[in-house]
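Chemist: With the sequence up front, the predicted model follows.
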Amino acid sequence: MLASTGELVAERSGVLNLGLEGIMLVGAVAGFSVALHSGSLGLGLLAALLAGAAMALIFAFLVLTLRTNQVATGLALTLFGIGLSAFLGRDLVGQTVTPLPKLSFPVLSDLPFIGPLLFRFDAVVYGSLAVVAIVAWMLARSRLGLQVRAVGEAPHSAHAIGIRVAKLRYASVLFGGAMAGLGGAYLSLALTPMWVEGMTAGRGWIALAQVVFATWKPRGVIWGAYLFGGVTVLQFHGQGLGLAIPSEFLSMLPYLATIVVLVIICRNPQTILLNKPMSLGQNFKPA
């Protein structure tokens, strides 16, 4: 959800960043390393934010300043992030940290069924929902959101009325990178919690797919994220129940479900193009 929300903002500004997988891995290893050596999970999350933003800054400089191809640059960033995270984490394999603590809400956490389902998670889970809500409000109601959408739809027109296209796109890409880095850190500081090479296991690509699944709307990101997460949990339950289904097939289910949903959505061109930024993936050069 975090990585998809950040990418949604970047894409609404007209920039397609295919480097999320690499950014998430760098965020995961940076957050884990800092948390392990400092003993502070908060510093680990902050380090992941900064590491993700730094990776995004490299991408932004290449595509926004040097005007390289966005698709090729994003793929290169993913490969770079995979290699860099493996190099930085070579001495961290096998070590663990105390996971993010679960929050407890008086009365609510003790409610049957509802309590464990909604009120026993860590702060990052609730924070991710807050991030989606803030981004939704920003894009729909604020002057900044209107400018971001204008830059994504018609950058030359936006430039003509005085909007600083490059500045807004830089900010959007950096925000997307920071959120991807934070999403990666959640894997190594809460979900696992340890560093494993390649631990994102394709989640960066799923985050990209979720933006399309959401038709570039923040609320759709929530449905996509929890659909993928729900199918992932069902996979683990299926393995635990000993179903006579190959474990490899069960491991494929979350990704297969994502593909099926995307195929269904993309069958209707009007649906998929409803909110797609017109200048997505196109470099901007002032006249």
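Modeler: All right, it came through fine. On a predicted model such as this, the values are computed, not experimentally measured, just so you know.
Chemist: all contacts plus neighbour counts: C-alpha atoms, from now on.
Modeler: Fine.
Chemist: and stretch 189-206, how far from the chain's centre?
Modeler: 12 Å (Cα atoms, centre = their mean, to the nearest Å).
Chemist: What are the contacting residues of it?
Modeler: Applying Cα atoms under 8 Å, 6 or more residues apart in numbering, the contact partners of stretch 189-206 are 3, 18-22, 24-25, 28-29, 31-32, 41, 82, 85-86, 89, 92-100, 184, 187-188, 255, 258.
Chemist: and here's the other structure:
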Amino acid sequence: MDVLTIIAIIVQGTLFAAAPLIFTALGGVFSERSGVVNIGLEGLMVVGACTGITVSLLMQETWGAATPWLAVLIAAGIAGLVSLLHALASITLRADQVVSGVVINILAIGATVFAIKKIFDKGQTDSIAIRFDKMDIPVLSDIPVIGEVFFTSIPITSYIAIGLAFVVWYIIYKTPFGLRLRAVGEHPMAADTMGINVTRMRYVAVFISGVLAGVGGAVYAIAIAGSFSVVTITGQGFLALAAMIFGKWHPIGALGAALFFGFAQSLSVTAGTIPGLDAIPQVVLYILPYVLTILALVGFVGRSEAPKALGTPYIKGKR
């Protein structure tokens, strides 16, 4: 196996594994930039994964090749609605935001397993027949070296996720909506004084975070897992949360961190085909993403500055 082939395997595996993390991390950026901690990203990914697989199994014979795309859209909507429970508890009822997020995680696992049992009469689903196809990008895949590494045999969802990171950057830093979003996360009283509805902005931000986390969960289930059970989403939401923090609550930073964690995740799958890495025990490769997460957070979180009002409920007229 030549060096170019090894690099192509690693890059393709990284982009494949990173896409769900990118979507979910970008969702976390919206929520936390508005001042609402969203520990519930893991649970929202579970909801998205369950919905995506369920819709795919029930509708794949009717919708055909369009099934994965429509399943992701439905999963995004359902996860967005579930995220409003977190918004209600955290923003309106002023509950502890971390506790509310943990409750969302627990609720999501129990509710999805119960739903799967009721719909399919067993604890996990069958595998879906239609997934996101890997594709070669026309013209770009023909570029020597670069084309083979970056534009060959990669799901379109990976390119969409990367492109979305730049769209989110533009929205947050170059639009009036983004300015209001950052204002309510940094100094909600000042934003309120300027006529910005803090509560509405935070609800919108949490809803967007739910939508994107639902997309991340559905993409993971449809493109990678192929089925749903209680162990389909096992820590990916927390990896996305870590990527958001590692990326300093910035969309492009979150993209880079998600690619880094995606690389670590992909090694557990691709290492067996790469000379030198195939001798590493499989269990070491499985825990590698989480070890790297801890090391990254220990080394960099102290240098990161979160939005100043993050985790603080806003009470109108109170400093």
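Modeler: Looks like it came in fine. Model, not experiment: these values are computed from the prediction.
Chemist: TM between them?
Modeler: Between these two chains, after superposing, the TM-score reads 0.93 (TM-score structural alignment, normalised by the length of structure 1); 282 aligned residues with a Cα RMSD of 1.7 Å.
Chemist: returning to that earlier point: could you tell me which of the contacts of stretch 189-206 of structure 1 are located in strands?
Modeler: Restricting these to those inside strands, with DSSP state E as the criterion, leaves an empty set.
Chemist: Pull out the buried residues from the residues you listed.
Modeler: The neighbour-count test (16 or more other Cα atoms under 10 Å) marks 3, 18-22, 24-25, 28-29, 31-32, 41, 82, 85-86, 89, 92, 96-97, 99-100, 184, 187-188, 255, 258 as buried among those.
Chemist: got the contact list for residue 7 of structure 2?
Modeler: Contacts were defined as Cα under 8 Å, 6+ apart; by that measure residue 7 of structure 2 touches residue 149.
Chemist: chain center to the helix or strand where it lies, what's the gap?
Modeler: Using DSSP states H and E, residue 7 of structure 2 maps to helix 3-33. Counting by Cα atoms, centre = their mean, helix 3-33 of structure 2 is centred 9 Å from the centre of its parent chain.
Chemist: list the buried ones in it?
Modeler: Within helix 3-33 of structure 2, the residues that count as buried by 16+ other Cα under 10 Å are 6, 8-33.
Chemist: From residue 107 of structure 1, how far off is whatever residue of structure 1 lines up with residue 244 of structure 2?
Modeler: Residue 244 of structure 2 is assigned residue 211 in structure 1 as its aligned equivalent, the criterion being TM-score structural alignment. As defined by Cα to Cα, to the nearest Å, residue 211 of structure 1 lies at a distance of 36 Å from residue 107 of structure 1.
Chemist: Between the two, which is the more surrounded one?
Modeler: Residue environment comparison for residue 211 of structure 1 versus residue 107 gives the larger neighbour count to residue 211, 26 against 9, counting by other Cα atoms under 10 Å.
Chemist: who's in contact with the more buried one?
Modeler: When contacts are counted by Cα under 8 Å, 6+ apart, residue 211 of structure 1 touches 4, 5, 7, 8, 217, 220, 221.
Chemist: Let's see that with 10 Å instead.
Modeler: Contact analysis of residue 211 of structure 1 by Cα atoms under 10 Å, 6 or more residues apart in numbering lists 1, 3-9, 11, 217-218, 220-221, 224-225, 276.
Chemist: Burial check on residue 259 of structure 2, number of neighbours?
Modeler: By the other Cα under 10 Å criterion, the neighbourhood of residue 259 of structure 2 contains 23 residues.
Chemist: That one and residue 17 of structure 2, how far apart?
Modeler: 8 Å.
Chemist: Need the overlap of contacts for these two.
Modeler: Shared contacts of residue 259 of structure 2 and residue 17, counting by Cα under 10 Å, 6+ apart, come down to 11, 265.
Chemist: pretty sure residue 124 of structure 1 is in contact with residue 184, am I right?
Modeler: No - between residue 124 of structure 1 and residue 184 there is no contact, the gap being 11.9 Å when judged by Cα atoms under 10 Å.
Chemist: Now do the shared contacts for the two.
Modeler: Where contact means Cα under 10 Å, 6+ apart, the residues bridging residue 124 of structure 1 and residue 184 through contact with each are 2, 45.
Chemist: tell me the helices in structure 1, going along the chain?
Modeler: Assignment of helices within structure 1 using DSSP state H yields the ranges 2-12, 20-38, 41-60, 70-88, 114-118, 123-141, 143-153, 155-160, 165-186, 203-213, 218-240, 247-266, 269-272.
Chemist: by contact count, what packs against the shortest one?
Modeler: Yep, that's helix 269-272 of structure 1 we're talking about. When contacts are defined as 3 or more Cα pairs under 10 Å, 6 or more residues apart in numbering; DSSP states H and E, helix 269-272 of structure 1 packs onto helix 247-266.
Chemist: And for the helix it packs on, what's in contact with it?
Modeler: Contacts with helix 247-266 of structure 1, where a contact means Cα under 10 Å, 6+ apart, come from 202-203, 205-206, 209-210, 212-215, 224-225, 227-239, 243, 271-273.
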